[in-house]
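Student: Provided below are the primary sequence and the corresponding predicted coordinates.
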Amino acid sequence: MVSLACHLNDSETFTQKALQWAAQFDSVCYLDSNGYRDNHGNIDVFIAVGTAASFTSDGSDTFAKLQQFLDSHPNTWIPGFLGYDLKNELEALHSQHPNRTEFPDAYFFVPQYTLLIGKYNAEIKGANPRAIVEQIEATEIQEESLDFKGQLRSRMSRSAYFSVFDQLQHHIRKGDIYEVNLCQEFFAERASLNPLEAYRRLNEVSPTPFSCFFKFGQKYILSASPERFLSKNGRILLSQPIKGTAPRGKTASEDEQLKSALISSPKEISENIMIVDLVRNDLTRSAQPGTVKASDLLQIHSFKQVHQLISTITCQIREGMSSTDTIANTFPPGSMTGAPKISAMQLIDRHENSRRGVYSGALGYFSPQGNYDFSVVIRTMIYNGENGYLSFHTGGAITDGADPEKEYNECLLKGKALFEVLK
């Protein structure tokens, strides 16, 4: 592999051309932090295209087999995703609902070309990086239409949601669980759309730190996730669960009032702290004793669509833990399950009426340095161009004091950008 660094006069135009160019490949991972750079992620725009090698879960020992795949392809970028239903391999759990998207439980690929694009420079790696730069610069950005054909429907009616909500609160009052994440699916069958244009619109309507256009074959993940699931940087693991959501205000003063209400809400604070405790417990399984720390609790992060409460938990990895061990010990993301985790997942499968699949799993990459960074798959559209199935889920936490009307409306708020793209 040859590496080429080049100066960019207009990185925004180059990036848009690079996305258009990348979309022609069978395997694509386009990640855009949309300027939300923090101390924990060091990528502005990352693009991986082409398939030198790939890994697809066959439904057994996925984490161990993925580690073998990583070990056999060192010193390279390996992007991919892990689906929520891998929980069944990690615990004595099952998923009763059909896999309508027909996505595997995990897919990763070794790219033929990678691009790292910053504000002024780009680094391109591949067999002939100069030719890649020329191809991208010659690409014309096409104004495309969405071409969405299909009827978007809800798999869980409002009354069904309220009924399930009531049953889950009953479990909380019985002491089976003390928090659970209830999700519902919106879907269209035999649908068609232009996935690249859908992603562009989604990223315009809702730019987030973990924005992603992911494609393999005719299967697409179009993500506007604001949440980091887990990152590894050297010997440090870091997780940043989100619990606590408020809408943006129409004016600056209303916006500040909504932020103040969020940070002072006993319900939102207790939800966040419950998940912090769960994540601390998960990280302990990978940690050097005494190194798990909840460093930044209840920080407000503001995005175009919503304000969120985010906490940060870190630990030092103990000796002998592989990368996939550390992920498996924390999977699936605790913010999407509830607590206690296994009991919550059992109840989720019993009471939700759709398979989560890629949703509430993880999406990201392993780096050449042996690090990784994965987001939680939320605010994300899943589309299978072969069978025409389009799907996205939204959800929220149920606690003893939760109000079903407010939680239902929060589901709609979280899906606002996705509804807007498809309207």
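Tutor: On my side now, so go ahead.
Student: going forward, measure contacts between C-alpha atoms and count neighbours the same way
Tutor: OK.
Student: Run through the residues that contact the closest residue to residue 284 other than its chain neighbours.
Tutor: Excluding the flanking residues, the one nearest residue 284 by C-alpha to C-alpha, 6 or more residues apart in numbering is residue 292, at 6.6 Å. When contacts are counted by C-alpha atoms under 8 Å, 6 or more residues apart in numbering, residue 292 touches 280, 283-284, 313-316.
Student: ranges for the helices of the stretch 101-250 of the chain?
Tutor: Applying DSSP state H, counting those that start in this stretch to the stretch 101-250 of the chain gives helices spanning 129-138, 158-174, 195-205.
Student: just the ones you listed: most buried one?
Tutor: Most buried of those, by mean neighbour count (mean count of other C-alpha atoms under 10 Å): helix 195-205, with a mean of 21.
Student: who's in contact with that helix?
Tutor: By C-alpha under 8 Å, 6+ apart, the list of residues contacting helix 195-205 reads 20, 23, 144-146, 211, 213, 220, 222-224, 304, 383, 417-418, 420-422.
Student: which of those are buried?
Tutor: If you count burial by 16 or more other C-alpha atoms under 10 Å, the buried members of the contacts of helix 195-205 come out as 20, 23, 146, 211, 213, 220, 222-224, 383, 417-418, 421-422.
Student: And for residue 263, the neighbour number?
Tutor: 20 (other C-alpha atoms under 10 Å).
Student: Name all residues that make contact with it.
Tutor: By C-alpha under 8 Å, 6+ apart, the residues touching residue 263 are 269, 298, 300, 309.
Student: top of those by neighbour count?
Tutor: That'd be residue 309 among those, by other C-alpha under 10 Å, with 24 neighbours.
Student: residues in contact with that residue?
Tutor: Contacts of residue 309 by C-alpha under 8 Å, 6+ apart are 242-245, 262-263, 272, 298-301.
Student: ok, so what distance separates the residue nearest to the spatial centre of the chain from residue 393?
Tutor: The centroid of the chain falls nearest to residue 377 when counting by C-alpha atoms, centre = their mean (2.5 Å). Going from residue 377 to residue 393 by C-alpha to C-alpha, to the nearest Å gives 10 Å.
Student: structure B:
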Amino acid sequence: MRTHRSFKIHSVQQCKESLLQWSRNYGHVVWLDSNSHHDPYSSFEACLAVGASTFCNDLEEIKSFLRQTPDWLFGYFSYDVKNVLEDLTSSHEDGLDFPMIQFFQPQKLIVVADGQLHFKYLDAIGHEIESDFAEIHDTKSKGDALKPRETIKIKMRIHKDAYFEKAHQFLEHMHRGDIYEANFCQEFYAEEFQLDPWATYQKLNRISEPPFAVFARFSDKYLMCASPERYLKRIGTKVISQPIKGTARRGEDKLEDEQIKESLSLDKKERSENIMITDLVRNDLSKSAVKGSVQVEELCKPYTFKQVHQLISTIVAEVPENKSSIDLIRETFPMGSMTGAPKISAMKIIEDLEETKRGLYSGTVGYFSPNGDFDFNVVIRSILYNASKKYVSYSVGSAITAQSDPEKEYQECLLKAKAMRTVLEEG
């Protein structure tokens, strides 16, 4: 079904930049970049899927495709898929208008791994591999060479006083026992603003260099994502989830940096946030897991990224070989790190108190492989853009627990927003 060819490359970084620029030729693009982060569950350095052969826009279409067609699918599930999975609704402002689900079977798939470019083209266009490789080789990165543009005016959907009021309402729900954790998000946005999505992504990625970076184009809609978090991965009968809860800034020097990292790893409130979500993930995975197979491989382990330190836990489970990959998504989505606990109660209260339809933000982007395996990130630390409407948006959130100080939660949101704001304001 696919023609395979591999070519050695001399510079992985230069090759990645050329691939990304080359993708400008296509209306449907998913670019996944690990930024050379390696863990036991890494699959490749980067990959590029372009050209849409087949579209799948709902859960049953994807399930049917995976059952009947042993091939690749790339795309996303937005946060609002929750409304299909549960008796929930979303009626807030939505300036971006991303469809709820979009997946496509790529005509051309190019994987960067082991110092090589691996081309995997549909057989009907396999003859284009040689010429595409030559074209990619000759493509030069435009870097950040953008023409001067107008100053962006970033607006807040929830102003500071309103944020504090809403945070206190979350706390009231917790004191009543309705929930014990909720991820409270807010949107920053700009209207009538044009940007170059490719150059914007490159800047954002360079600032953050995260393990689950994504550039995606779906016609006139773009995602520029610097996510550090994996939602869910399947490798045969093994399923892996790596939720993040707990954030601290980087230090001014090495000594301060290590002190901040150690303080984060010992912080009772931050660890409590993480452990609550780890328990939620364990419960989600247990719906399908072979009895006794759900294990916590890492609990509240501190990881360091260019902008922040984070606490990450790794939960794994074994599932039956014939378990549907889509059913695994159904049973675990949305990810607990972006909702709270109990999950459904938290989502209802979130919908009541937030003021923006999350859409693709706090959803997930990734792929299904021909054997049914998959890997999906969490869409955070991201800029979203509707080119037709000239609407650009980024959202940030933090976990509210009974121990939360609204001022500290607000400052955590601003810390998480720093990279996106810097990229947009500096142009």
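Tutor: Noted; the coordinates are in hand. Fair warning: this is a prediction, and the values are worked out from it, not measured in the lab.
Student: before we move on, the earlier item: now the contacts of residue 292 of the first structure in CSV, with secondary structure?
Tutor: Output for these, formatted as CSV (DSSP: H, G, I helix; E, B strand; the rest coil):
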residue, secondary structure
280, helix
283, helix
284, helix
313, strand
314, strand
315, strand
316, strand
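Student: Using a markdown table, please lay out the residues you listed together with neighbour count and distance to residue 128 of the first structure.
Tutor: Formatted as a markdown table, the contacts of residue 292 of the first structure follow (neighbours: other C-alpha atoms under 10 Å; distance: C-alpha to C-alpha, whole Å):
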| residue | neighbour count | distance to residue 128 of the first structure |
| --- | --- | --- |
| 280 | 21 | 45 |
| 283 | 27 | 42 |
| 284 | 22 | 45 |
| 313 | 21 | 41 |
| 314 | 24 | 40 |
| 315 | 23 | 40 |
| 316 | 22 | 39 |
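Student: which residue in the first structure lines up with residue 336 of the second structure?
Tutor: Using TM-score structural alignment, the partner of residue 336 of the second structure in the first structure is residue 334.
Student: Where does residue 407 of the first structure sit: helix, strand or coil?
Tutor: Residue 407 of the first structure ends up helix, using three-state DSSP.
Student: Run a quick neighbour tally on it.
Tutor: Summarising burial for residue 407 of the first structure: neighbours were counted as other C-alpha under 10 Å, giving 19.
Student: counterpart of residue 165 of the second structure in the first structure?
Tutor: Alignment note (TM-score structural alignment): residue 165 of the second structure maps to residue 163 of the first structure.
Student: Report the secondary structure element holding residue 326 of the second structure.
Tutor: Assigned by DSSP states H and E, residue 326 of the second structure falls within helix 325-332.
Student: Quick one: average offset of that helix versus the first structure, please.
Tutor: When the first structure is superposed, helix 325-332 of the second structure averages 0.4 Å from its matched positions, counting by mean C-alpha distance after the TM-score superposition for the first structure.
Student: Buried residues, that helix. List them.
Tutor: Of all the residues in helix 325-332 of the second structure, those buried under the rule 16+ other C-alpha under 10 Å are 325-326, 328-332.
Student: coming back round to it: so what's the residue count around the match of residue 336 of the second structure?
Tutor: When neighbours are defined as other C-alpha under 10 Å, residue 334 of the first structure has 28 of them.
Student: which residues sit in contact with it?
Tutor: 241, 275, 278-279, 341 are the contacts of residue 334 of the first structure under C-alpha under 8 Å, 6+ apart.
Student: Look up how far residue 412 of the first structure lies from it.
Tutor: Counting by C-alpha to C-alpha, the gap from residue 334 of the first structure to residue 412 of the first structure is 21 Å.
Student: Residue in the second structure paired with the residue nearest to the centre of the first structure?
Tutor: Match for residue 377 of the first structure (TM-score structural alignment): residue 379.
Student: Next, the contact list for the residue nearest to that match when sequence neighbours are not counted, please.
Tutor: Nearest residue to residue 379 of the second structure, sequence neighbours excluded (C-alpha to C-alpha, 6+ apart): residue 362, at 4.8 Å. Residue 362 of the second structure makes contact with 78-79, 334, 338, 378-380, according to C-alpha under 8 Å, 6+ apart.
Student: Am I right that residue 362 of the second structure sits in a helix?
Tutor: No - under three-state DSSP, residue 362 of the second structure sits outside any helix and is assigned coil.
Student: Quick one: map it onto the first structure.
Tutor: By TM-score structural alignment, residue 362 of the second structure lines up with residue 360 in the first structure.
Student: quick one: secondary structure of residue 279 of the second structure?
Tutor: helix.
Student: which position in the first structure aligns with it?
Tutor: For residue 279 of the second structure, the aligned position in the first structure is residue 277, judged by TM-score structural alignment.
Student: Tell me which helix or strand the corresponding residue of the second structure for residue 257 of the first structure sits in.
Tutor: Alignment note (TM-score structural alignment): residue 257 of the first structure maps to residue 259 of the second structure. Per DSSP H and E: residue 259 of the second structure is located in helix 254-266.
Student: Same question for that helix: list its buried residues.
Tutor: When burial is assessed from 16+ other C-alpha under 10 Å, helix 254-266 of the second structure yields the following buried residues: 257, 260-261, 264-265.
Student: swap in stretch 44-59 of the first structure?
Tutor: For stretch 44-59 of the first structure, by 16+ other C-alpha under 10 Å, it's 44-51, 55-57.
Student: Of the residues you listed, which belong to strands?
Tutor: 45-49, 55-56 (DSSP state E).
Student: so what's residue 271 of the second structure up against?
Tutor: 245-246, 265, 300, 311.
Student: returning to that earlier point: mean deviation, the helix holding residue 259 of the second structure versus the first structure?
Tutor: Compared with the first structure after fitting, helix 254-266 of the second structure has a mean deviation of 0.5 Å; criterion: mean C-alpha distance after the TM-score superposition for the first structure.
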